[in-house]
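1. this one's structure only:
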């Protein structure tokens, strides 16, 4: 039997915060700042945003590896943070995250319409997140109340390795009965999420304005002067270059047009691994 490449897409695998909900990816970022602050260690919003997209324990470990943050920790405790210290911070992070997740869980404008369009075109909707299952359960409940119910959800602690490893995307492939990873598109607002999709052999679409990289509310985004927005978009596109997304768009509202283009490329024989 000969290999036959997929003639069209079968599924879209969407991130959550910054992609479908929480326009500026504000919920996780602020909680990192607060969790470290409870131990007397200052972490700025910009520092907290750096590893966004990773699982939350890995995110905290990465922050603790930042020389400036590690030095602040040493000044407070007389030593650099160990994995046990990371776990202690993580255990404080979790209840804070669960308590406050509802403050930043509104659907991103245009998300429901875009997802409905994808479903009309026969695509399944898989999802994954850097949130652990305990937090995801609350996010999913709030999203359901707001009209968003994906076909599958994979939390970061439900697989052996979180982003940038491909495990979460591949878990969606299995659960959704997709027969070829090249028939999938991974959509994310962070570089670990784009690397996840790339490593899984999928098409990858990066969001430049709705998520972590811009870090603004929807209202703040819409109020940006055109020249400022253009400058910020250029910065964000440069940030994404190393993760090699196939497309970069402002928000999920623009995704249906990209899906049409990818379907056309598949019909011409193009594959995500070759470009």
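-> The structure has been received and is ready for your questions. Treat the numbers as computed from the prediction; the structure is a model and nothing was measured.
2. contacts and neighbour counts: CA atoms only from here.
-> Will do.
3. who does the host helix or strand of residue 231 touch, helix- and strand-wise?
-> Element membership of residue 231, judged by DSSP states H and E, is helix 226-240. Using 3 or more CA pairs under 8 Å, 6 or more residues apart in numbering; DSSP states H and E, no helix or strand is in contact with helix 226-240.
4. which residue ranges of this structure form strands?
-> In the chain, the strands defined using DSSP state E lie at 11-14, 124-128, 152-154, 184-188, 203-207, 247-249.
5. pick the most buried one from these.
-> Highest mean neighbour count among the strands of the chain (mean count of other CA atoms under 10 Å): strand 184-188, with a mean of 30.
6. residue 30 contacts residue 43, doesn't it?
-> No: in this structure, residue 30 is not within contact of residue 43 by CA atoms under 8 Å, at 9.9 Å.
7. before we move on, the earlier item: list of residues touching the helix holding residue 231?
-> With contacts defined as CA atoms under 8 Å, 6 or more residues apart in numbering, helix 226-240 is touched by 190, 191, 206, 208, 209, 213, 214, 221, 248.
8. what of stretch 140-155?
-> Contacts of stretch 140-155 (CA under 8 Å, 6+ apart): 21, 102, 105-107, 112, 124-133, 136, 168, 171-172, 175-176.
9. just the ones of those in helices?
-> 112, 133, 136, 168, 171, 172, 175 (DSSP state H).
10. could you measure the last one against residue 137, distance?
-> It refers to residue 175. In this view, residue 175 and residue 137 are 18 Å apart by CA to CA, to the nearest Å.
11. what ranges do the helices span in the stretch 51-200 of the chain?
-> All helices of the stretch 51-200 of the chain, identified by DSSP state H, counting those that start in this stretch, fall at 56-65, 67-77, 83-100, 111-120, 133-145, 167-175, 191-199.
12. among those helices, show me which one is buried the most.
-> helix 191-199 (a mean of 27).
13. which helices and strands sit right next to that one?
-> Going by 3+ CA pairs under 8 Å, 6+ apart, helix 191-199 lies up against helix 167-175, strand 184-188, strand 203-207.
14. any chance of the strands of the chain in a markdown table, plus distance to residue 162?
-> Converted to a markdown table, the strands of the chain look like this (distance: least, CA to CA, whole Å):
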| stretch | distance to residue 162 |
| --- | --- |
| strand 11-14 | 15 |
| strand 124-128 | 10 |
| strand 152-154 | 10 |
| strand 184-188 | 14 |
| strand 203-207 | 17 |
| strand 247-249 | 23 |
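15. one more to weigh against that first structure:
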């Protein structure tokens, strides 16, 4: 969602780094956080901590919880103080075109539901008719790159097979999520956090430069698939 359909730039990694710094992890490098972008945030924190020189396994769950709580507080504050947060220019146009083709639109995110609702409300997407479902990282047992969020969408929308789904996202974890779910396509989209060459390392089915480029892919697929 954020970084693909909503302009995000580097807000999430910057605020996650800030949360680590507030808890004394002052030698953490930005690259460690960059590698885990798109993953379920508690799991990302755990993996980042495991690579830190001062990591103590006995206190891992406690530390993870504290850093995650700080991150959630920071991102909520950011959303409230930055009214300029906005959708990608072509997002709603793409959603409308896809819906006219009979495609359902689902947004998933590694953010928690409270933060997600705040973000959606701020940009005017809360309960938007062009969005069929949203699923958040704290609503499933395992977030990205595990398939749980996609499976929850399938169950809610009555979709019988992941081969009916195209997953698109701007991180390596997004691409892996689509692959582990068995989606028809697992598509990467370039953004300020991940370049074409970085996304390519996850072996996506396609890499796009903008959200609107998904339209011809869907059109091509619909011409091959009987209704």
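-> Yep, that arrived. What you see is a predicted model; the values in this text were computed from it and never measured.
16. could I get the TM-score for this pair?
-> For this chain pair, the superposition-based TM-score is 0.87 by TM-score structural alignment, normalised by the length of the second structure; 220 aligned residues with a CA RMSD of 2.2 Å.
17. residue 107 of the second structure -> the first structure?
-> When the first structure is aligned by TM-score structural alignment, the residue opposite residue 107 of the second structure is residue 127.
18. residues in contact with that match?
-> Taking CA under 8 Å, 6+ apart as the test, what residue 127 of the first structure contacts is 13, 14, 15, 16, 150, 151, 152, 153, 154, 169, 172.
19. what separation do you get for the first one and residue 35 of the first structure?
-> Distance from residue 13 of the first structure to residue 35 of the first structure, counting by CA to CA: 30 Å.
20. grab the nearest non-local neighbour of the residue nearest the centre of the second structure.
-> Most central in the second structure under CA atoms, centre = their mean is residue 109, positioned 4.1 Å from the mean C-alpha point. The shortest distance from residue 109 of the second structure to any non-neighbouring residue, by CA to CA, 6 or more residues apart in numbering, is to residue 136 (5.1 Å).
21. neighbours of the aligned partner of the one you found in the first structure, just the number please.
-> Alignment note: residue 136 of the second structure maps to residue 155 in the first structure; criterion TM-score structural alignment. The number of residues packed near residue 155 of the first structure is 20, by other CA atoms under 10 Å.
22. wait, doesn't residue 163 of the second structure sit right on residue 183?
-> Yes: Residue 163 of the second structure is in contact with residue 183 according to CA under 8 Å; the separation is 5.0 Å.
23. the two: which has the busier surroundings?
-> The neighbour count for residue 163 of the second structure versus residue 183, taken as other CA under 10 Å, is higher for residue 183 (20 against 12).
24. how far away is that one from residue 174 of the second structure?
-> 12 Å.
25. so what sits against both of those two?
-> Common contacts of residue 183 of the second structure and residue 174 (CA under 8 Å, 6+ apart): residue 167.
26. onto which residues of the second structure does stretch 82-101 of the first structure map?
-> Using TM-score structural alignment, the partner range for stretch 82-101 of the first structure is residues 60-79.
27. just give me the mean distance for that stretch relative to the first structure.
-> Compared with the first structure after fitting, stretch 60-79 of the second structure has a mean deviation of 1.3 Å; criterion: mean CA distance after the TM-score superposition for the first structure.
28. residues making contact with that stretch?
-> The contact list for stretch 60-79 of the second structure, computed with CA under 8 Å, 6+ apart, reads 12, 15-16, 18-20, 23, 41-42, 45-46, 49, 85, 112, 115, 118-119, 122.
29. how about a cut-off of 6 Å?
-> Residues outside stretch 60-79 of the second structure that contact it (CA atoms under 6 Å, 6 or more residues apart in numbering): 16, 19, 115.
30. excluding chain neighbours, give the residue nearest to the last one in space.
-> I take that to be residue 115 of the second structure. Using CA to CA, 6+ apart, the closest residue to residue 115 of the second structure is residue 76 (5.9 Å).
31. if I look at the one you found, how far off is residue 47 of the second structure?
-> With CA to CA as the criterion, residue 76 of the second structure and residue 47 of the second structure are 23 Å apart.
32. do residue 147 of the second structure as well
-> 19 Å.
33. again, but for residue 125 of the second structure
-> Distance from residue 125 of the second structure to residue 47 of the second structure, by CA to CA: 32 Å.
34. could you do residue 156 of the second structure as well?
-> For residue 156 of the second structure relative to residue 47 of the second structure (CA to CA), the value is 31 Å.
35. counterpart of residue 175 of the first structure in the second structure?
-> By TM-score structural alignment, residue 175 of the first structure lines up with residue 156 in the second structure.
36. nope, residue 261 of the first structure is what I was after
-> Using TM-score structural alignment, residue 261 of the first structure sits opposite residue 220 in the second structure.
37. what number of residues lie near its match?
-> Per other CA under 10 Å, the neighbour tally for residue 220 of the second structure reads 10.
38. OK, contacts around it?
-> Contacts for residue 220 of the second structure (CA under 6 Å, 6+ apart) come out as none.
39. burial count for residue 34 of the second structure?
-> 19.
40. please read the previous query as pertaining to residue 31 of the second structure.
-> Considering only other CA under 10 Å, residue 31 of the second structure is surrounded by 10 other residues.
41. now do residue 235 of the first structure
-> With other CA under 10 Å as criterion, residue 235 of the first structure counts 14.
42. and what of residue 157 of the second structure?
-> 13.
43. now do the contacts for it.
-> Contacts of residue 157 of the second structure (CA under 6 Å, 6+ apart): none.
44. which ones are touching the alignment partner in the first structure of residue 98 of the second structure?
-> Counting by TM-score structural alignment, residue 98 of the second structure corresponds to residue 118 in the first structure. Taking CA under 6 Å, 6+ apart, we find residue 118 of the first structure in contact with no residue.
45. tell me how far residue 118 of the first structure lies from residue 256 of the first structure.
-> Taking CA to CA, one finds residue 118 of the first structure at 7 Å from residue 256 of the first structure.
46. what do you get for residue 43 of the first structure?
-> 38 Å.
47. and those two? which has more neighbours close in?
-> Ranked by neighbour count (other CA under 10 Å), residue 43 of the first structure and residue 256 place residue 43 first, with 20 against 17.
48. surely that one and residue 32 touch.
-> No: applying CA atoms under 6 Å, one finds residue 43 of the first structure not in contact with residue 32, separated by 7.8 Å.
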